[in-house]
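> This is a predicted model, with the sequence first.
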Amino acid sequence: MGCDGGTIPKRHELVKGPRKVEKVDKNAELVARWYYCTLSQEKLCRPIVACELGRLYNKDAVIEFLLDKSSDKALVEAASHIRSIKSVTELNLADNPAWSGDKESIKGDKYDDIQCGRFICPVVGLEMNGRHRFCFLRNCGCVFSERALKEIKTEVCHKCGVPFQEEDVIILNGNKEDVEILKKRMEERRLKSKLEKKSKKCKSAEAASQQDTTEGSPGPSKVKNGKDSASAALKEKRQIVFTKSSDNGSSSVPGKVNKGSSSTTKRSIADSEEKSEAYKSIFTTHSSAKRPKEECSNWVTHTAYYF
């Protein structure tokens, strides 16, 4: 039943103490971050994209995540901040000529060098295996080591020549402090984009209202043209009156017309032959409207004074 042959058990064999905290293997953690997709846990293969927090994904996995509308989608914390395909940037990576992971089939009889990275920094030549800090630019997606950006300080990308600022530099797979800084930048960037969209909408609405008002009200050119046409018509009328008065031998002053000229110009409706008798009977000049003195009434006032 045990303890035969003079064996003496020790205390740690009989009494169970507290369990030791299991430590994560650093090499395994680095491999999981730099060689596998954060969302699908599959090997990284081109096209590779990175989010605004510096995590690596396969582009196909991100597209499937965005198209998926199931309830399990909300449980994925690694990609909860990705709202559209514009939230990620496709990376422009430089291949490592010394890497031959997919080229040769490993049967188990060969040493697999985990520290050998698939991609390298095109400026310094450091391998992207997690041992060195790497970053990428949001404008162009080119990937460099942090050492290259510190040693060669420029405001233009080393690879494609696109200008960038400090806010456009995003560290890949950074620590907690780096992730907090990147979160703040992401929130500020999204607030700016919302404000710009609102200002553009307000400006477009104001422009549309101004166009409606200008189309409804006549412009200054139209008002001027109307005034000019009215003044021209008045001038023509004055010229006609002046010519008629001059023909009848009256004075040449415009605006004054003699009685003789007025009699020639005016024509009574009773004398016109074009109008019918029914139409003429409406007016007081017609014979039917004239009454004899016997039928006419006396002139009466309210305050008549007779002496």
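Received the coordinates, thanks. Residues are numbered from 1 along each chain as shown.
> switch to C-alpha atoms for all contacts and neighbour counts from now on
Will do.
> Pull up the distance across stretch 22-30, start to finish.
Separation of the first and last residues of stretch 22-30 by CA to CA, to the nearest Å is 17 Å.
> Ok, stretch 78-95 next?
With CA to CA applied, stretch 78-95 spans 26 Å between its terminal residues.
> repeat for stretch 132-149
Chord length of stretch 132-149, first to last residue, is 13 Å (CA to CA).
> got it, and stretch 98-105?
16 Å.
> where do the helices sit along the chain?
11-14, 26-35, 59-67, 146-151, 176-216, 220-247, 259-265, 277-280 (DSSP state H).
> Lys159 is nearest to which of those helices?
Smallest distance to Lys159 across the helices of the chain (CA to CA): 11.8 Å, for helix 146-151.
> which helices and strands sit right next to that closest one?
For helix 146-151, there is no helix or strand it packs on, judged by 3 or more CA pairs under 8 Å, 6 or more residues apart in numbering; DSSP states H and E.
> and that helix, how far out from the chain's middle?
36 Å (CA atoms, centre = their mean, to the nearest Å).
> thinking again about what came up before, among the helices of the chain, single out whichever gets nearest to Ile114.
helix 26-35 (7.5 Å).
> Quick check: buried residues in the closest one?
Going by neighbour count (16 or more other CA atoms under 10 Å), the buried part of helix 26-35 is Leu30, Arg33, Trp34, Tyr35.
> just to revisit the earlier point, want to throw the helices of the chain into CSV with distance to Glu166?
Shown next, in CSV, are these (distance: least, CA to CA, whole Å):
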stretch, distance to Glu166
helix 11-14, 56
helix 26-35, 24
helix 59-67, 26
helix 146-151, 11
helix 176-216, 11
helix 220-247, 52
helix 259-265, 92
helix 277-280, 93
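> Any idea which of these gets closest to Asp102?
Closest to Asp102 of those, according to CA to CA: helix 26-35, at 12.5 Å.
> which residues are in contact with that closest one?
Lys43, Leu44, Leu56, Ile114, Met128, Asn129, Gly130, Asn173 (CA atoms under 8 Å, 6 or more residues apart in numbering).
> thinking again about what came up before, which single one of the buried residues of helix 26-35 is nearest to Lys183?
Of those, the one sitting nearest to Lys183 (CA to CA) turns out to be Arg33, at 18.9 Å.
> From Arg189, how far off is Asp178?
From Asp178 to Arg189 the distance is 17 Å (CA to CA).
> er, Leu91 actually
Taking CA to CA as the criterion, Leu91 is separated from Arg189 by 20 Å.
> try this one next to it:
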Amino acid sequence: MGCDGGTIPKRHELVKGPKKVEKVDKNAQLAAKWKYCALSQEKLRRPIVSCELGRIYNKAAVIEYLLDKTAERPNTEVASHIRGMKDMKELNLTDNPEWEGERRNAKGDRYEDMHCAMFICPVVGLEMNGKHRFCYLQTCGCVFSDRALKEVKTEICHKCGDPFKEEDIVVLNGTKEEMEKLREKMEERRAQAKSKKPKRNKVAETASKLSESKDATGTSPVDLPGGRPAQNGSESGQSAVAGPSGSSSSSKGAKPSAAKRSIQETEKSEAFKSLFTTHSSAKRTKAQMSNWVTHTPYHF
């Protein structure tokens, strides 16, 4: 079949050589890291968070992943180290004034700069497009370029003023070597946190044992001034508790009867007594009363 009509086949048409290795476009690779979520592969939209390894995510995608880890999603290996939102840090990013986003008309009639990024460094002004190294601080979440941290050396954040240390700096979308170092630091922090937890549990256990012992034996005995302990239910304990108050059981019983006395029986002036409905001046005669009058009227 073929080669009719005087056609002459060439060598590359007859001999099949090895397939060429497909090269990944660097611009597309950088755009996938810096413009799209590492978990859902959607465009980055605020709020944007980052993990301890420096990957960038949409906060909504991380919450969906944590709520239902059984769902079939692509790139779940990227978020396998995330245990909860405590492992994430919301990034405080600075918008790029030259970024048009979805407002621009992609008609193909003009040059489109693929390296134009959504965010920039607030100190130097470099665009966060992958060509420059960027970091964020775990204390406040502010994002800066590595050049800004090297040129302006300080222990205070350039944007919000919070103090930080070199250990708090995390590289965003770093190389494999940088990711391995960050993973080692993450495992060390988690191991230290686990070693501290049993100590707190021991304190809680001792407190619970003390409370159980008190419930079983009753309240602790109260020492009397004479040196003898007074147990619960004893007359000496009752007198010791009632002594400081200066009142006995008989005096306590007399107080309610005194409170039930009417105002008319108290030694007050007639003007003061006339303020209340129990006074004789507030009572009506039968001629003044009608069917709609309440039992204790407050006006005539």
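Yes, it's here. Quantities reported herein were computed from a predicted structural model and do not represent experimental measurements.
> Quick check: TM-score for this pair?
In this superposition the chains share a TM-score of 0.69, using TM-score structural alignment, normalised by the length of the second structure; 227 aligned residues with a CA RMSD of 2.5 Å.
> circling back to that earlier point, got TSV for the buried residues of helix 26-35 of the first structure, with distance to Ser217 of the first structure too?
As requested, the buried residues of helix 26-35 of the first structure are exported to TSV (distance: CA to CA, whole Å):
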residue	distance to Ser217 of the first structure
Leu30	71
Arg33	66
Trp34	66
Tyr35	68
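> how about the helices in the stretch 201-300 of the second structure?
Under the criterion DSSP state H, counting those that start in this stretch, helices of the stretch 201-300 of the second structure are mapped to 235-245, 249-259, 270-273.
> what's the shortest one aligned against in the first structure?
Across the first structure, nothing matches helix 270-273 of the second structure (TM-score structural alignment).
> Quick one: end-to-end distance for stretch 17-26 of the second structure.
Start-to-end, stretch 17-26 of the second structure (CA to CA) is 26 Å.
> Would you mark the buried spots in it?
Under the neighbour-count rule, stretch 17-26 of the second structure has none buried (16+ other CA under 10 Å).
> Then stretch 159-170 of the second structure?
So for stretch 159-170 of the second structure, counting by 16+ other CA under 10 Å, buried means Phe164, Ile169, Val170.
> what do you get for stretch 145-160 of the first structure?
Neighbour-count burial for stretch 145-160 of the first structure flags Ser145, Glu146, Arg147, Ala148, Leu149, Cys157, His158 (criterion: 16+ other CA under 10 Å).
> contacting residues for the fourth one?
Contacts for Ala148 of the first structure were tallied using CA under 8 Å, 6+ apart; they are Val123, Val124.
> Which residue of the second structure sits opposite it in the alignment?
So Ala148 of the first structure corresponds to Ala148, using TM-score structural alignment.
> separation between Lys73 of the first structure and Thr89 of the first structure?
The gap separating Lys73 of the first structure from Thr89 of the first structure is 21 Å, by CA to CA.
> So if I had to pick from these two, which one is more boxed in?
Between Lys73 of the first structure and Thr89, counted using other CA atoms under 10 Å, the more crowded position is Thr89 (22 against 14).
> Quick check: the gap between Glu155 of the second structure and Lys214 of the second structure.
51 Å.
> typo on my end, Lys185 of the second structure
Taken as CA to CA, the span from Lys185 of the second structure to Lys214 of the second structure is 45 Å.
> higher neighbour count, those two?
Using other CA under 10 Å as the criterion, Lys185 of the second structure and Lys214 rank with Lys185 on top: 15 against 12.
> Relative to Lys194 of the second structure, how far out is Val62 of the second structure?
Applying CA to CA to Val62 of the second structure and Lys194 of the second structure gives a distance of 24 Å.
> for Pro97 of the second structure, same thing?
Counting by CA to CA - Pro97 of the second structure and Lys194 of the second structure are separated by 45 Å.
> between Val62 and Lys194 of the second structure, who's got more neighbours?
The residue with more neighbours, out of Val62 of the second structure and Lys194, is Val62; 22 against 11, by other CA under 10 Å.
> List the residues that contact the more buried one.
Counting by CA under 8 Å, 6+ apart, Val62 of the second structure touches Leu39.
> Ile120 of the second structure now?
Ile120 of the second structure makes contacts with Leu93, Thr94, Asp95, Asn96, Leu126, Glu127, Met128, as judged by CA under 8 Å, 6+ apart.
> ok, the nearest residue to it once chain neighbours are set aside - how many residues close by?
Distance criterion CA to CA, 6 or more residues apart in numbering; nearest residue to Ile120 of the second structure, sequence neighbours excluded, is Glu127 at 4.3 Å. Look at Glu127 of the second structure: counted by other CA under 10 Å, it has 22 neighbours.
> cool, Tyr36 of the second structure as well?
18.
> Excluding sequence neighbours, find me the nearest residue to it.
Lys43 (4.4 Å).
> For that neighbour, give its distance to Gly226 of the second structure.
As defined by CA to CA, Lys43 of the second structure lies at a distance of 80 Å from Gly226 of the second structure.
> the more surrounded of those two?
Between Lys43 of the second structure and Gly226, Lys43 has the larger neighbour count (other CA under 10 Å), namely 15 against 6.
> can you pull the contacts of the residue mapped onto the more buried one from the first structure?
Counting by TM-score structural alignment, Lys43 of the second structure lines up with Lys43 in the first structure. Contacts for Lys43 of the first structure (CA under 8 Å, 6+ apart) come out as Tyr35, Tyr36, Cys37.
> Let me know the distance separating Asp4 of the second structure from Met128 of the second structure.
For Asp4 of the second structure relative to Met128 of the second structure (CA to CA), the value is 58 Å.
> Which one's more surrounded, these two?
Met128 (25 against 7).
> and the gap between the more buried one and Leu172 of the second structure?
10 Å.
> any common contacting residues for the two?
Both Met128 of the second structure and Leu172 are contacted by Phe134, under the criterion CA under 8 Å, 6+ apart.
> Please tabulate the contacts of Lys43 of the first structure in TSV and include distance to Ala233 of the first structure as additional columns.
Shown next, in TSV, are the contacts of Lys43 of the first structure (distance: CA to CA, whole Å):
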residue	distance to Ala233 of the first structure
Tyr35	89
Tyr36	88
Cys37	85
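> Grab the most central residue of the first structure for me.
For the first structure, the residue nearest the mean C-alpha position is Lys197 (4.4 Å; CA atoms, centre = their mean).
> Could you measure from the aligned partner of that residue in the second structure over to Gly253 of the second structure?
Aligned by TM-score structural alignment, Lys197 of the first structure pairs with Lys197 of the second structure. Lys197 of the second structure is 53 Å from Gly253 of the second structure, where distance means CA to CA.
> ok, now Asn96 of the second structure?
79 Å.
> Could you check which of those two has the larger neighbour count?
Asn96 (18 against 10).
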